[in-house]
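based on what follows, work out the 3D shape:
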Amino acid sequence: MRIFACLSVLVLSGLPAVSGAAPSPVFDPVSLKSSVHGPMTQVMVLGTAHLAQLPPGGFRNDMLGPVLDRLAGYAPTLIATEAMSGEACQIAATFKVPYADVADTYCERQFAMAALGFKTTGLDIAAAAAQANAELGGWPADPTPAQRRRLAALFAASGDFGSALVQWLRLPASEAHEGDGLSPELVAMLQDLRGNPNEVVQIAAVLAVRLGLERLYASDDHTADSIHNAAPEGYGEAIQALWKLPDAYSADYRTRVSNLKSSDDVLSLFQVLNSAQGQAGVVNGEWKNALAQNSPQLYGRQYVAWWETRNLRIAANLRASFGNQPGGRVLLIIGASHKPYLDAYMHMMHEVEIVDAAEVLR
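The predicted structure is shown next:
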């Protein structure tokens, strides 16, 4: 059902005098939080390091145990990730001019899995996503292994590699084989994916299986990269110069990730990334400097425009993911530099209560 509303108000008299001071917004979204009926929707944004980019020889997947234990204690009912959906990838591939290499850079796994899924299901990305959602709409409390294999194949065909892996990992070992839409090639890809040092796999999917969830929600967006691609000559060099400015927070981060030797080290890293001090370090170390960058083209402000737009679109995707599940507990797992922005944006949502990730990780 679609609901369209139009409200026009014409004020003919009683307008206040215009002053030189910048006006305050008439409406603060936070002001409606007290009007929400029922429990608030809890949202926790977990800032993470990108595990695949950690220095080799230190971090191992099995070091995430204490982090996973604490996240399981929060018991999210919905888990979202910093991955692009099959739909978002298809849009990026179709609109090649503004988005340039977005699809090639961020959608390789989605498209590879979708291509294999298409061979076995005959469904393209859009049709497979629709069918997967339809299956979940009537999902039984105790699905058969054949149903799980079929749903894994549908998620794969839709480009949702995270949810396909969740279904694969929820199969008993004796039932983790080809069939019901899973080809030998898809099985091999899923088996290879389960060992991948990636937070979508090692945190989101592993946690979803542990909590009995059926899927993940891909929430990333790179359409803001059109701002990068339209920037004038010299933009790239100016931004790289910003990255080279002295930054105590970044220096501490590099030291920590280079010395990960135990599960306690990994937990400590996550605690710092999600602390108030860590978030302030991100904002002051990069975005404050970018806003102050001095050039005739105001390169830094164009860089901030890209960052704000990207995070706003991620926030919109996240908000949509739990739009039909009010009152739940939401977990978004995303690169730590996004966290302060997404916490701020999600706090503006009427029915959202922000959960302190640092407190959960303590």
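
hey, let's count contacts and neighbours off CA atoms from now on
Noted.

tell me which element Glu214 falls in.
Counting by DSSP states H and E, no helix or strand carries Glu214.

my read is that it contacts Val206, right?
No - counting by Cα atoms under 8 Å, Glu214 stays clear of Val206, with 11.4 Å between them.

now the common contact residues for the two.
Among the neighbours of Glu214, those also in contact with Val206 (Cα atoms under 8 Å, 6 or more residues apart in numbering) are Val166.

all helices of the stretch 1-150 of the chain, in order?
Under the criterion DSSP state H, counting those that start in this stretch, the stretch 1-150 of the chain carries helices at the ranges 65-74, 86-94, 96-99, 102-106, 108-121, 125-137, 145-157.

quick one: the longest one to chain centroid distance?
If I follow you right, that is helix 108-121. Using Cα atoms, centre = their mean, to the nearest Å, the mean C-alpha position of helix 108-121 is found 21 Å from that of the whole chain.

distance of the nearest residue to Gly327 once chain neighbours are set aside from Ala204?
In space, not counting the residues next to it along the chain, Gly327 is nearest to Thr41; the distance is 4.1 Å by Cα to Cα, 6 or more residues apart in numbering. Taking Cα to Cα, to the nearest Å as the measure, Thr41 falls 19 Å from Ala204.

could you also give me the structure for this second sequence? I'd like to compare it with the first:
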Amino acid sequence: MKYLALVISLIATAWAVPIYAQMPAINLRGVDEALIVEPTQVMVLGTAHLAAFDNVEPRHIDSLLDRLAVYNPQAITIEGVPGETCEMMRAYPSEYAAALDSYCTDVAPFRAESAMNAAEAAARVRALLGDWPSTPAPAERRSLAAAFLAAGEPYSALVQWWQLDQAERRSGDGLGMASVAYLENRATSMNESTQIAARLAARLGLERVFTADDHSSDLVLKPHGLALWARMREIWDTNDPSSKDGYVQAENDIVAGDILAAYRFYNSPETQRQAINNDFRKAMNDSEGAQFGRAYNSWYQVRNLRMVSNVVAAGATVPGGRVLSVVGASHKPYFEAYLDMMHDIELISTDTILN
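All right, here's what the predicted structure looks like:
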């Protein structure tokens, strides 16, 4: 009995121990004070998804490209899923079918024309870039474009395509008719990865863009099915309709030729706060039923963490250099918060080029 009483006493004592929130032992915000070499600079450009707009043409964003060229990034990341991630998702079609259809290019025609599988194409890209000449011949650019396509990196293939003289934009060196047709069509597509990131990379003489999106995080949502999105629509419907006014005006600004005004809106601190308050902060407080809003919030955090790791990897290719990350505006506050915890990354305000 004495032994039992002692056990009960110990258990009671253990439950009585207070639990305190743990503060990080080291504050990692900002550039590490111990850094004695130049930090890597990263500017996060929050963007609209331009493909959703009517009447927007490449010429409407020329003034933005001019400003970004002054920043002169040495590496550019985009909201595109890396080819290797698409390969992983292809290995699990039952888990990722929707993401594959939405975010991964069908590379089978390109692989047939270049006679490379995924691993061979990725190795070919690394080998070519590892010994890339200062003045590549057209055949070398076509060969690298073919490898990028087969590796599932179409935007980087487009960067090479645009640096060819018009007469050299033809089949050969691994590019077949399907590859050429795809690149010509992609060149006219109105989305930010093409018309901002890839165009800027080609203009600056870069050899690629780095794909930084992630949809392996979609497994967080998988167990909840369509019921989650029905609940999220209920949450979003509680927003003040006037909160959309700024986005409507920004679209009008783009079409009217004032893209800088639109991008000042997308990247302003007030727009960022409003987006967080109307979406993720509401979702994280969802206490009804299965708490779908919390699952949605977790998914977005996981996605952003993995995306930022890809940005950091891109920055590692230009240590002490300049990186531009072009990403949907709702990702921007997460990107900047997470990047600010890296030892050797200095965040550069978009005010530098937009104002």
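
export the helices of the stretch 1-150 of the first structure to CSV and append columns for distance to Arg210 of the first structure and mean neighbour count.
Supplementary listing: these in CSV, determined by distance: least, Cα to Cα, whole Å; neighbours: other Cα atoms under 10 Å:
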stretch, distance to Arg210 of the first structure, mean neighbour count
helix 65-74, 8, 16
helix 86-94, 25, 19
helix 96-99, 37, 16
helix 102-106, 27, 17
helix 108-121, 24, 21
helix 125-137, 19, 16
helix 145-157, 16, 27
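
got the end-to-end distance for stretch 216-223 of the second structure?
With Cα to Cα as the measure, the first residue of stretch 216-223 of the second structure is 14 Å from its last.

list of residues touching it?
Under the contact criterion Cα under 8 Å, 6+ apart, stretch 216-223 of the second structure has outside partners 85, 89, 95-96, 99, 228, 295-296, 298-300, 302-303.

what of stretch 309-328 of the first structure?
Here stretch 309-328 of the first structure has contacts from 38-42, 76-78, 80, 217, 219-225, 330, 332, 338, 341-342, 345-346, 351, using Cα under 8 Å, 6+ apart.

repeat for stretch 50-58 of the second structure
Here stretch 50-58 of the second structure makes contact (Cα under 8 Å, 6+ apart) with 189-192, 195, 251, 254-255.

from the residues you listed, which would you call buried?
Burial by neighbour count, 16 or more other Cα atoms under 10 Å: within the contacts of stretch 50-58 of the second structure this picks out 189-192, 195, 251, 254-255.

Asp279 of the second structure maps to what in the first structure?
Alignment note (TM-score structural alignment): Asp279 of the second structure maps to Glu286 of the first structure.

neighbours of Ala238 of the first structure, how many?
The local packing of Ala238 of the first structure (other Cα atoms under 10 Å) involves 18 other residues.

would you map the strands across the stretch 201-350 of the second structure?
According to DSSP state E, counting those that start in this stretch, the stretch 201-350 of the second structure carries its strands in the segments 210-211, 322-328, 345-347.

which stretches in the stretch 251-355 of the second structure count as helices?
Taking DSSP H, counting those that start in this stretch as the criterion, the stretch 251-355 of the second structure contains helices spanning 259-266, 269-275, 281-284, 292-315, 332-339, 351-354.

in TSV: the ones you listed, plus distance to Pro136 of the second structure and mean neighbour count.
Shown next, in TSV, are these (distance: least, Cα to Cα, whole Å; neighbours: other Cα under 10 Å):
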stretch	distance to Pro136 of the second structure	mean neighbour count
helix 259-266	34	21
helix 269-275	42	15
helix 281-284	50	18
helix 292-315	22	20
helix 332-339	34	19
helix 351-354	31	15
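
want to throw those helices into TSV with distance to Glu140 of the second structure?
As requested, the helices of the stretch 251-355 of the second structure are exported to TSV (distance: least, Cα to Cα, whole Å):
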stretch	distance to Glu140 of the second structure
helix 259-266	36
helix 269-275	43
helix 281-284	49
helix 292-315	23
helix 332-339	35
helix 351-354	34
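
of these, which is nearest Val159 of the second structure?
helix 292-315 (16.2 Å; Cα to Cα).

okay, the closest one sits on what stretch of the first structure?
Counting by TM-score structural alignment, helix 292-315 of the second structure corresponds to residues 299-322.

map Pro145 of the first structure onto the second structure.
Structural alignment places Pro145 of the first structure opposite Pro138 in the second structure (criterion: TM-score structural alignment).

residue contacts, the counterpart of Ile235 of the second structure in the first structure?
By TM-score structural alignment, Ile235 of the second structure lines up with Leu242 in the first structure. Counting by Cα under 8 Å, 6+ apart, Leu242 of the first structure touches 286, 289-290, 293.

kindly recompute the last result at 10 Å.
Leu242 of the first structure makes contact with 236, 285-287, 289-290, 293, 300, according to Cα atoms under 10 Å, 6 or more residues apart in numbering.

then Ala151 of the second structure?
With contacts defined as Cα under 10 Å, 6+ apart, Ala151 of the second structure is in contact with 82-84, 86-87, 107, 110-111, 116-125, 145, 157.

surely Glu207 of the second structure and Gln163 touch.
Yes - because the distance of 9.0 Å satisfies Cα atoms under 10 Å, Glu207 of the second structure is recorded as touching Gln163.

what sits in contact with each of the two?
Counting by Cα under 10 Å, 6+ apart, the residues touching both Glu207 of the second structure and Gln163 are 141, 201.

this completes my enquiry, with thanks.
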